[in-house]
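Participant: Need a 3D model of the following:
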Amino acid sequence: MSQSILLKNGMLLLHKPGDVVSPVKADPLIVQDRINKVGEVLDAPYEDTKVVDCSKKIISPGFLKGRHSDDPLLDYLPTENMQGYFYDLEDVYWGQLDVGITYVVDHAYMNYPPESGINGISATKSPGIRAFFCYCATSRFMSRSPLKKDDEIFLLELDWFSMPKQVVVDLFNKARRWGVKNITAHYTKGPYSAKQILESYGLLGADLLSSHSNAADHDDALLLKRHNAYILCTPKIEMQMAIGEPLAFHEDFSSICSLGIDCHSNNSSDMMTQMRLALQSARARFSQPFLDQGIIPRKLKALVQGVFSLGTIQENEIGSIATGKLADLVIFKTTSPSMVFAAQGNPLTAIAMYPSVRDFDMVIVNGKIRKENEFWFHVGRMQSATHSQGNRR
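Facilitator: Here you go, the predicted structure:
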């Protein structure tokens, strides 16, 4: 029995040289976990190939969410910041599941009891999405010693750069020695540059993902580019929390930026909202100097093409629709009032500017249909702490 899917009659958003995205009427054939072929009017190669009619639908590369977490708001700090202590293990599990994203960097702030990490990993794996699970050392870090040798630890979330140098150095070295693939950290306004501190400690590397970084300057940009390190930009939470303008289209940082969502209890969890906010905030920043002089700008600097690539992250294995790439795809309906006319005029703009979560029709990850017609498929739950050790309050 073959594992193959043929998506017929849809409009594909294809990346071409120079990061140019063009809508093309074509049929992608998925075999196993890869895009086997993209062509016009393809026929099903096997009797058991699942054929999906994508008429009046747009097929996009899957979206990468560079940051997924629960961040504190100012009024929230004294009353709600410790609410995580009151969540049981079942809460942790269901709080992780989401829709419309095929790749996520998950900041696991809920590691209060040791078992919560098991449920967090279970929820991250259950929908079949690609994910980095960032084990966050909480305020109980020193007493609980959460970093023990564990093959399930792939990332570490850490913000304690104000600790003594040797503590920071030892922790980074230990994480890397154990094979932690990426280390995520916040960087906002403050009396020091976390990036320059890490550089002075000899710790800055390509495995560091810096959330926000609105206070970063030109020197920080040079450091990050030198080490091939990246920034996670979360426009809505950054503008709300007054930590500075998003860097997604900043001249110094646009080439090393990705997009994320951050706090799901504060804003919607879809990538299109963040794409629109990043785009429009960049346009406002670009236009303001002209408006201050009484001049109307003749053109826009930040374009839909750029923000679409930010949301999908065109890489070697994922992020675009091409033969040989991993089959991570999102299919949008175009018949809702918000989409119907935009999709006919410009499918790329329709995806970047107009949809809501109701317009998701299908999500394919690794060649498997994970969501179709608002239902999850192939979602298998790991053995979790909820069942093995019981709920903890």
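Participant: going forward, measure contacts between C-alpha atoms and count neighbours the same way
Facilitator: OK.
Participant: Relative to Ile351, how far out is Val340?
Facilitator: Using CA to CA, to the nearest Å, Val340 is found at 11 Å from Ile351.
Participant: can you check Phe133 too?
Facilitator: From Phe133 across to Ile351, the span is 28 Å (CA to CA).
Participant: To compare against the first, here's the next sequence to fold:
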Amino acid sequence: MKKTLIKGGTILPITKNQPSHYQADLLIEGTKISKIESSIDIEDAEVIDASDMIVMPGFIDTHRHTWESMIRNIGADWSLQTYLGTIYYGGIGSQRRPQDDYIGNLFGALEALDAGVTTILDWTMINSIEHAEESIRGLQDSGIRAVFAYGAPGDGEYWNNDSTLIHTKDAKRIQSEHFTSTDQLLTLGLAIRGPEFSAWDTAVTEINTAREMDILATMHLGFGTWGRTAHSIERLDDADLLGKDLNFTHMNRVTDEAMKRIAAKGGSISVTPEVEMMMGHGYPATGLALENGVKPTLGVDVVTSTGGDMFAQMKFALQAERARVNERFLDEGTMPGPDLHISAQQILEFSTIEGAKALLLDHKVGSLEVGKEADLILLNKRDLNLSPITDPIGAVVQTAHTGNVDSVFVAGKAVKRNGKLLFGNLDALREQLYDAQAHVLAHTKTT
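Facilitator: Below you'll find the predicted structure:
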């Protein structure tokens, strides 16, 4: 069993029963954290000097369309309507070949790992069983931990609120072939259209199917012009369908009552603040959730329009929420203060342990605790933007960036060390990515 001793780091455990940060050694044995103590001496371990490092849980991204790495930054000026019309409904997404999904998922996952994101929910729109197989293979080859959320094709016949088409048959086959154990890096979820993008009975059927399969169901819900009038959460609650195994993405324009019902009955919220503010989903629901008893989580969503790291999402979520409340004070003729409305510590929790809870993985990851899987990252405190460290939590949330990520471990295995991904032959694989990009663009109206 391989042993790795991370010595003398500034530990950010992200747990309720310990200080927010302290100096300690951390021992990894096999896939798990076996010890966190002030000093650990062991002879048969690889030793990493972390005296100049912040050691923290890997980031958890609860909503990402991973394949879109092949068309990175194509939509810097796109609204939500432009994005949907260009990517789906017969657009770029429908032109993908199975091999395109492999390379898109591989590079999308590697981008996440390079940025210190050790777990993602890959929200998919699967065109065929072959596409699913290749998407899974791309995630597996990257070494990331992921929830592979199996979704319906992006065709318009599936994505409308009258659609009665069901897409779960192949998901059950995928489960039987690839997800026979929960003790693996990849777990299965169901990406459903939900009551705002399919018929009500279809949404109910797909939720019940996910529960029969004992997996998470995730859906886009509660945003845009329809978000406040659809009352989808209330309808789900009235039908006794809410629960912790449902994940709702965006939720920008739902009511306070809807959030209160989630707080009472369960469910998780994925806020993707940068894309939401840009594209027109609505104002990020961070504060709306918190004020009604729900702790949100964070996601990147689409790298067509933003970068694939969580540092940016933490800043957007934090400052957007602070600005919302500060403006309220100013409108009332009062200066904000003495403390700001939301803390850096809270945002870091949304990006780690709360994300793990949302993905039903908090028994494995999301915090640094003995017995949990060793999904962790090291940030270099000697980098100019982090030196000297005064407040480690504030430094991670407010000033750190992807260039500070020195090392990344997933289930005890190093996937990045000394600032470099440990993944060979990237140049050759990059040619496949370019080919995928050229193929999908050549067959769509964007060319």
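Participant: Which residue of Val340 and Ile351 of the first structure possesses the greater neighbour count?
Facilitator: Ile351 (24 against 18; other CA atoms under 10 Å).
Participant: wait, Ile243 of the first structure sits on Gly190?
Facilitator: No: contact criterion CA atoms under 8 Å: Ile243 of the first structure and Gly190 do not qualify, at 10.1 Å.
Participant: got any residues that touch both of those two?
Facilitator: Each of Ala215 lies in contact with both Ile243 of the first structure and Gly190 under the rule CA atoms under 8 Å, 6 or more residues apart in numbering.
Participant: For the aligned partner of Thr272 of the second structure in the first structure, which non-adjacent residue is closest in space?
Facilitator: Under the alignment defined by TM-score structural alignment, Thr272 of the second structure corresponds to Thr234 in the first structure. Once flanking residues are discounted, Thr234 of the first structure sits nearest to Gly260: 4.8 Å by CA to CA, 6 or more residues apart in numbering.
Participant: The one you found pairs with which position in the second structure?
Facilitator: By TM-score structural alignment, Gly260 of the first structure lines up with Gly299.
Participant: re earlier: which residues touch the residue nearest to Thr234 of the first structure?
Facilitator: Gly260 of the first structure sits next to Leu64, Lys65, Gly66, Arg67, His68, Leu232, Cys233, Thr234, Pro235, Met271, Gln274 when contact means CA under 8 Å, 6+ apart.
Participant: one more time with 7 Å, if that's ok
Facilitator: Residues in contact with Gly260 of the first structure (CA atoms under 7 Å, 6 or more residues apart in numbering) are Lys65, Gly66, Arg67, His68, Leu232, Cys233, Thr234.
Participant: Quick one: which of those residues hold up in the second structure? List them.
Facilitator: Retained in the second structure: Lys65, Gly66, Arg67, His68, Leu232, Cys233, Thr234, out of those (criterion both residues aligned by TM-score structural alignment, their matches' CA atoms under 7 Å).
Participant: does the fifth one really touch Cys257, like I thought?
Facilitator: Think Leu232 of the first structure. Yes: using CA atoms under 7 Å, Leu232 of the first structure and Cys257 qualify as a contacting pair, with a distance of 6.0 Å.
Participant: Which one of the kept ones among the contacts of Gly260 of the first structure is nearest to Gln344 of the first structure?
Facilitator: For Gln344 of the first structure, the nearest member of these is Lys65. The distance, counting by CA to CA, is 27.3 Å.
Participant: for the stretch 1-150 of the second structure, what spans make up the strands?
Facilitator: When secondary structure is read from DSSP state E, counting those that start in this stretch, the stretch 1-150 of the second structure shows strands at 3-11, 22-29, 32-37, 46-49, 53-57, 59-64, 117-123, 145-151.
Participant: Including mean neighbour count, could the ones you listed go into a markdown table?
Facilitator: Shown next, in a markdown table, are the strands of the stretch 1-150 of the second structure (neighbours: other CA atoms under 10 Å):
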| stretch | mean neighbour count |
| --- | --- |
| strand 3-11 | 23 |
| strand 22-29 | 22 |
| strand 32-37 | 20 |
| strand 46-49 | 14 |
| strand 53-57 | 27 |
| strand 59-64 | 30 |
| strand 117-123 | 28 |
| strand 145-151 | 25 |
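Participant: longest helix anywhere in the first structure?
Facilitator: Secondary structure of the first structure per DSSP state H: the longest helix is helix 271-292.
Participant: To what extent does the next helix or strand after it diverge from the second structure after superposition?
Facilitator: Sequence-wise, the next helix or strand downstream of helix 271-292 of the first structure (DSSP states H and E) is helix 304-312. Mean deviation of helix 304-312 of the first structure relative to the second structure after superposition (mean CA distance after the TM-score superposition for the first structure): 0.9 Å.
Participant: how about helix 304-312 of the first structure, aligned to which bit of the second structure?
Facilitator: Using TM-score structural alignment, helix 304-312 of the first structure pairs with 344-352 in the second structure.
Participant: Could you do stretch 272-287 of the first structure as well?
Facilitator: Using TM-score structural alignment, stretch 272-287 of the first structure pairs with 311-326 in the second structure.
Participant: Can you mark which positions in that stretch are buried?
Facilitator: When burial is assessed from 16 or more other CA atoms under 10 Å, stretch 311-326 of the second structure yields the following buried residues: 311-318, 320-322, 325-326.
Participant: Please apply the same query to stretch 300-311 of the second structure.
Facilitator: Neighbour counts over stretch 300-311 of the second structure (16+ other CA under 10 Å) mark Val300, Asp301, Val302, Val303, Thr304, Ser305, Thr306, Gly307, Gly308, Asp309, Met310, Phe311 as buried.
Participant: In the residues you listed, find the pair that's most separated.
Facilitator: Thr304 and Phe311 (17.3 Å).
Participant: Tell me the secondary structure at Thr306 of the second structure.
Facilitator: coil (DSSP: H, G, I helix; E, B strand; the rest coil).
Participant: Now the longest helix of the first structure on the second structure. Mean distance?
Facilitator: For helix 271-292 of the first structure, the mean deviation from the second structure after alignment is 1.0 Å (mean CA distance after the TM-score superposition for the first structure).
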